[in-house]
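Chemist: 3D, please:
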Amino acid sequence: MAREHDGSYQPNAKARKQQEKDQRRMEFRRAIESYCDRRELLRSLADYPELQDITVWQVSAATSPKNAQQAR
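Modeler: You can find the predicted model right below:
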């Protein structure tokens, strides 16, 4: 591990590439989970014909992390 004189950690190239790879993997995983959650919600709405007009975009807006943070 490379350390600066002030004690902060500066990753070497190999560690930095691994960290970037892990970050991309987690972003991809979150996207898949979000997609699955939206599909499950739309599938559950199929039981209610009066809600058939709801689109994927409306579901996406309702389940976005930004809206979840605003609800807190």
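
Chemist: CA atoms for contacts and neighbours, from now on please.
Modeler: Fine.

Chemist: ok, the closest residue to residue 60 other than its chain neighbours - contacts?
Modeler: Once flanking residues are discounted, residue 60 sits nearest to residue 38: 6.8 Å by CA to CA, 6 or more residues apart in numbering. Contacts for residue 38 (CA atoms under 8 Å, 6 or more residues apart in numbering) come out as 56, 59-60, 63.

Chemist: please give me the structure for this one as well, since I'd like to look at both together:
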Amino acid sequence: MAQSYEERNSAVKTRRQQEDQRRMAFRRAIEDHTSQRQLRLETADYPDLNGINYWQAAPASDRRSARPVR
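Modeler: Prediction:
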């Protein structure tokens, strides 16, 4: 039995949406990879920063917690 125009149109729209979603996911992955690569290149001049993160860099005594207001 032949499909109606609306069913075919709906199937085409669904397929295009899925293709667009895959294309955008791929594009985001490329952009993320590019930005990660750029960050690595920018920080390559500072090899001592590779193993340090914020919590390791700041001693516990320097971090202050918020005190409740009385």
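
Chemist: Now do the SS call for the residue nearest to residue 60 of structure 1.
Modeler: When classified by DSSP: H, G, I helix; E, B strand; the rest coil, residue 38 of structure 1 comes out as helix.

Chemist: Likewise for the one 4 residues further on?
Modeler: The three-state label given to residue 42 of structure 1 by three-state DSSP is helix.

Chemist: List the contacts of residue 50 of structure 1.
Modeler: Not one residue lies near residue 50 of structure 1 by CA under 8 Å, 6+ apart.

Chemist: roughly how far apart are it and residue 31 of structure 1?
Modeler: 29 Å (CA to CA, to the nearest Å).
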